[in-house]
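> only geometry, no sequence info:
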């Protein structure tokens, strides 16, 4: 009997995605690791139900997504709406940023994430 509700194919796909971060995802990972000394434990490419979150802090129920061009299509938008509805139904807060925001406006992205994670941090974030 499996130990969770995550399909083996989803786990395999998540492992592959962890090895193949985009430039924007790599920049986001660097940002999120700045919160680690304060108790934030984000994971990369984390399966949640049938979906894989780019970054998730499971204990705080926070998901951070970095979206490329595929999210700008009609199909991509519909998929994101279904996925976000599922994640919110599981109690997650979902934050989405496109690649350009992460690469060209990291200060905005960082402060936006900071607002959402600060209530969950163990020490005061300075």
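Ah, there it is. These figures come from a predicted structure and were not determined experimentally. Numbering: from 1, shown residues only.

> Going by C-alpha atoms from here, please, whenever you check contacts or count neighbours.
Fine.

> Run through the neighbouring helices and strands of the helix ranked longest in the chain.
The residue-count maximum for a helix in the chain (DSSP state H) belongs to helix 74-89. With contacts defined as 3 or more CA pairs under 8 Å, 6 or more residues apart in numbering; DSSP states H and E, the secondary structure elements packing on helix 74-89 are strand 93-98.

> Okay, one more to line up with it:
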């Protein structure tokens, strides 16, 4: 188990800033319609180690990832598994949703995030 303090690779800052400016439609939906005004602080495009996670709630030690088509290739699945394992070693919990879930089951996605944050506080 790595130390519980989340490490930040500042070399990733330009990438994180670009990703914040160029959020996917699904990321924008989740951010502007739910996470941005959530009563507990949630960050978008946060650097953890050498990764930029879609959303991060430090208080709940929760990472929220939205997965597009590239995540369902063999290479994408392998990368996500490795990345999730590294994040778990920091004591973080990773919630993953497909872009399709954001588009078709938005209230359920929000409820799952809410429940997970409350359970982990």
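Ah, there it is. Not measured: the values here are computed from a predicted model.

> Can you pull the TM-score for these?
With the length set by TM-score structural alignment, normalised by the length of structure 2, the two chains reach a TM-score of 0.87; 114 aligned residues with a CA RMSD of 1.5 Å.

> quick check: angle from the longest helix of structure 1 to strand 93-98?
Computed by axes from the mean of the first three to the mean of the last three CA atoms, to 10 degrees, the angle separating helix 74-89 of structure 1 from strand 93-98 equals 150 degrees.

> how close does residue 100 of structure 2 sit to residue 12 of structure 2?
Counting by CA to CA, to the nearest Å, the separation of residue 100 of structure 2 from residue 12 of structure 2 is 28 Å.

> returning to what we had before: now the longest helix of structure 1: buried residues?
By neighbour count on 16 or more other CA atoms under 10 Å, the buried set for helix 74-89 of structure 1 is 80, 83-84, 86-87.

> matching residues in structure 2 for that helix?
Helix 74-89 of structure 1 corresponds to residues 74-89 in structure 2, going by TM-score structural alignment.

> what's in contact with stretch 87-94 of structure 1?
48, 61-65, 84 (CA atoms under 8 Å, 6 or more residues apart in numbering).

> give me that answer again for 10 Å
Stretch 87-94 of structure 1 is contacted by residues 48-49, 51, 53, 55-65, 81-86, 116 when judged by CA atoms under 10 Å, 6 or more residues apart in numbering.

> Derive a PyMOL selection command for the buried subset of those residues.
Buried members of the contacts of stretch 87-94 of structure 1, identified by 16+ other CA under 10 Å, are gathered into one PyMOL selection as follows:
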select buried, resi 48+49+51+53+55+56+57+60+61+62+63+64+65+83+84+86
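
> Tell me which helix or strand the residue positioned nearest the centre of structure 2 sits in.
Using CA atoms, centre = their mean, the residue of structure 2 that lies closest to the mean C-alpha position is residue 64, 2.8 Å off. Here residue 64 of structure 2, judged by DSSP states H and E, is contained in strand 62-67.

> now that strand, how far from the chain's geometric center?
Distance of strand 62-67 of structure 2 from its chain centroid, counting by CA atoms, centre = their mean, to the nearest Å, is 3 Å.

> And the helices in structure 1, which stretches?
Listed in chain order, the helices of structure 1 (DSSP H) span 8-19, 23-33, 74-89, 99-104, 106-117.

> Please compute how far the fourth one lies from its chain's middle.
Taking the mean C-alpha point of helix 99-104 of structure 1 and that of its whole chain, the gap between them comes to 15 Å (CA atoms, centre = their mean).
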